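In: Pasting a predicted model and its sequence here:
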Amino acid sequence: MSNFFRHLSPALPRAQFGETIRASGGAAAGLGLCTLLVFAWPLIADIPMGLLAPLGASAVLVFAVPNSPLAQPWSAVGGNVISAVAAVAVLQTVPSPWGPALAVAAAIFAMMLARALHPPGGAIALLAALDPEPVLKAGYVFALAPVGVLTAALVLAAVLYNWITGRTYPFRQPGQPAVQSQEIRLGLSNEELEDLLQRFHQTSNIGVADLGRLLAAAEEEAAQHRFESVTCGSIMTQDLLTVAPDVPIDRIAQMFRSQSIKSLPVVDAKGAFAGIILQSDLINALIRDGSSGRFRPARRAALTAKDVMQPPSGAVPQDLPVGTLLNRLAAQGVQSVPVTSEGRLVGILTRTDIIGLLLQGAQNRLAA
């Protein structure tokens, strides 16, 4: 019995006060815009404009849960309009008292076929069926005004308001680069993520982009927990071979050849990290003219380290937990990561260092 009552308790986590204010303020702004439209244009094509109760439910979705697939613009505008069209079609052909039930059923059927499922659409259909006389008089124009016009205004307000308050709406769609980067991190394609949603019947509750972000965040959090006490400074390579920005490229090539290194940090006279030279940077500089892309071997005499190095944007502090870099080294093709302290280069973290850490963890687990 206790389990039964526990299942009746709130399923949502406790809301943050700031998010509560943000969502409710957005609903007020969006419905306020709809109210202004009703006052400004009381008639559209001889159809009286008026606020519809289901718009309140739409406001909950687009302002309180803007990441939900049910709240996206196509779902909101398309779902409400399609539901209104379905309701008019039913009311014109089905006698009372079966209109309300069949209008809602037709709305759900049409929304799901159109991939525009939006719960307030069912309320639009029921509202039309409960007061069919003005709806039948307006005909299919009812789907455009007031339903389509006011829903579009609400969604437009949601786009602007969510952007101003730091929320992403409309949410990223699976084909965009942001999701592709999640594929690299997770090792799962969009199709595989979609299969997971299908398997657990969650396609209407969460989008592919959301699932990818959540799984990637969970993966990164797990990596941090696994090496929680290990920092970049504790496993980095400290005995470094470095060059100054004005070292000629011939000298740099000789160092790469004699030392069998894959990267060469560049530091200035004060020891500040200025950049890094990879093998590929050196090869490109030796055989090609940066402006024309043509082969110009004579140009190399004038080149120095500062001409071929990459900027120091990839450096990390030595107290950074190493778990945060596992994906960067493993899945994104990064060979090494410079480690700094107060702007000074103190070490390099390489894939070899990470492999050593992973092997050490495996040995500890076997011993346990």
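Out: Yep, that arrived. Because the structure is a prediction, the values reported are computed rather than measured.

In: can we go C-alpha only for contacts and neighbour counts from here?
Out: Will do.

In: residues contacting Val337?
Out: Neighbouring residues of Val337 by CA atoms under 8 Å, 6 or more residues apart in numbering: Gly314, Ala315, Val316, Ile348, Leu349, Thr350.

In: How many neighbouring residues does the second one have?
Out: Pointing back at Ala315 there. Ala315 is flanked by 20 other residues according to other CA atoms under 10 Å.

In: List the residues that contact it.
Out: Taking CA under 8 Å, 6+ apart, we find Ala315 in contact with Val337, Pro338, Val339, Thr340.

In: do the same with the fourth one
Out: Contacts were defined as CA under 8 Å, 6+ apart; by that measure Ile348 touches Met236, Thr237, Gln238, Leu240, Ser336, Val337, Pro338, Val339.

In: Which parts of the stretch 101-250 of the chain are helices?
Out: Ranges of helices in the stretch 101-250 of the chain, per DSSP state H, counting those that start in this stretch, are 119-130, 132-138, 141-142, 149-164, 177-186, 190-199, 208-226, 232-235, 249-259.

In: Take this one as well and set it beside the first:
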Amino acid sequence: MISDNRPVWWFACLPSMPFPERGELLKATLGGFLGISTCSLMVGLVSNLGLQSLFLVAPLGATAVLVFAVPNSPLAQPWPAVMGNTLAAICGVIAVTLASPQVAPVLAVTLAFAAMLIGRALHPPGGAVALLLGLSPNLVRETGILGTCLNISLMTFALVAAGVLFHRFSGRRYPFRTSLSQAAPTPPQRLGLDKDELTELLAKFHQTTNLGAVDLARLLAAAEEEIIHHTFQDQTCGDAISNDIPTVSAKSGLREMVRQFRLSDHVVLAVTDIQGKFLGFVWHKDVLSELAKLTKPRLLSFQVRATDILRQSGFTLDSSVPLGEAITLLVQSEQEFLPVAENGEFKGVLTRSGLLDLILFANRRKAVA
């Protein structure tokens, strides 16, 4: 057991990243190989064609680490990668041109920091690009100002293009800058926070360069799902259904539907076929709408059947589905009721109000414990 009086700095020296999974290790290694190989082949191809010479630079290795090992990072996206390295190269040649060899490296890195931050293109390898050029005035003179900047830009672009192609088959999304409405697993309405609020939250904890608003939304939604699963543990849909929803057959007429509504406080009726399979819901307001159309209720009430006005639910849950998963589906579907069946036979519905009571009961039970 680690004692409480051990210096805090000692813990900061330990690895902060978990040991990589075998699949992620293989993907990152293979991606880095393909990325740098693409740049090398591009250099060889341009050289064989007799065009302006291209060359590899060490900071491309650092860019490859970000693009292939942490493709979800805001620092690894195409804009900061290509633009960040390009701005850093421009700053490097400016420093070499204007300053002495002793001052040029410092000036190059300083200008690169400012340029990347202002250009919203912060890319750690960009600092290495600026320092490399600041230390290599001969390289800038031999290649030329335009040639040096163009080389860095083209090489980074080739590496990023290889990353985009590679991640189409790796199972990871790159570029990873989607809108909140497209963020899996849930839409922003579930979190109750918009992109600006999530960005402000990241800025509050100084995490804007480590995580994007979309990533944070995904993490919060995933954490929410885990909390739900932990709260209800082994409970299933069958433990939480409301089985007092009135049921009518598919051929039931308006008279029968009105009678069922008069006997119940619910606003829906469940419609089933002869085998008891759920077909959909009939809503109270739809029945009232049909009644309003009738001029001779006694003669016409049998012309409208339950199947004519029912609304399909979209899917039916099995009673064995874990309750935590069912709650997630209920929130995502934005429906008031979800039908529950056992072996295909309709058993009842999950309701938002019923689940709210169950959540409050679980919280009270934990408080007592």
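Out: Received the coordinates, thanks. This is a predicted model, so every value here is computed, not measured.

In: that older thread, just the ones of the contacts of Ile348 of structure 1 in strands?
Out: Ser336, Val337, Pro338, Val339 (DSSP state E).

In: could I get the contacts of Ile348 of structure 1 as CSV with distance to Glu191 of structure 1?
Out: As requested, the contacts of Ile348 of structure 1 are arranged in CSV below (distance: CA to CA, whole Å):
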residue, distance to Glu191 of structure 1
Met236, 38
Thr237, 40
Gln238, 43
Leu240, 44
Ser336, 32
Val337, 32
Pro338, 36
Val339, 37
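
In: and those residues, which are buried?
Out: Those of these that meet the buried threshold are Met236, Thr237, Ser336, Val337, Pro338, Val339, by 16 or more other CA atoms under 10 Å.

In: quick one: which of the residues you listed is nearest to Pro95 of structure 1?
Out: For these, the closest approach to Pro95 of structure 1 (CA to CA) belongs to Val337, at 72.3 Å.

In: distance of that closest one from Val179 of structure 1?
Out: Distance, Val337 of structure 1 to Val179 of structure 1, using CA to CA, to the nearest Å: 24 Å.

In: my read: Val267 of structure 1 touches Asp246, true?
Out: No: Val267 of structure 1 is not in contact with Asp246 according to CA atoms under 8 Å; the separation is 10.1 Å.

In: if you count what's nearby, which of the two comes out ahead?
Out: Taking other CA under 10 Å, Val267 of structure 1 and Asp246 do not tie; Val267 has more neighbours (20 against 13).

In: Find the nearest non-adjacent residue to that one, please.
Out: Leaving aside its sequence neighbours, Val267 of structure 1 sits nearest to Phe273 (CA to CA, 6 or more residues apart in numbering; 4.7 Å).

In: Then Thr350 of structure 1?
Out: Nearest residue to Thr350 of structure 1, sequence neighbours excluded (CA to CA, 6+ apart): Ser336, at 4.3 Å.

In: pretty sure the one you found contacts Leu326?
Out: No: with contact defined as CA under 8 Å, Ser336 of structure 1 does not reach Leu326; the gap is 11.3 Å.

In: For Asp286 of structure 2, see how far away the aligned residue in structure 2 for the residue nearest to Val267 of structure 1 is.
Out: Under the alignment (TM-score structural alignment), Phe273 of structure 1 pairs with Phe278 in structure 2. Going from Phe278 of structure 2 to Asp286 of structure 2 by CA to CA gives 19 Å.

In: Which residue of these two possesses the greater neighbour count?
Out: Using other CA under 10 Å, the more surrounded residue of Phe278 of structure 2 and Asp286 is Phe278, with 26 against 14.
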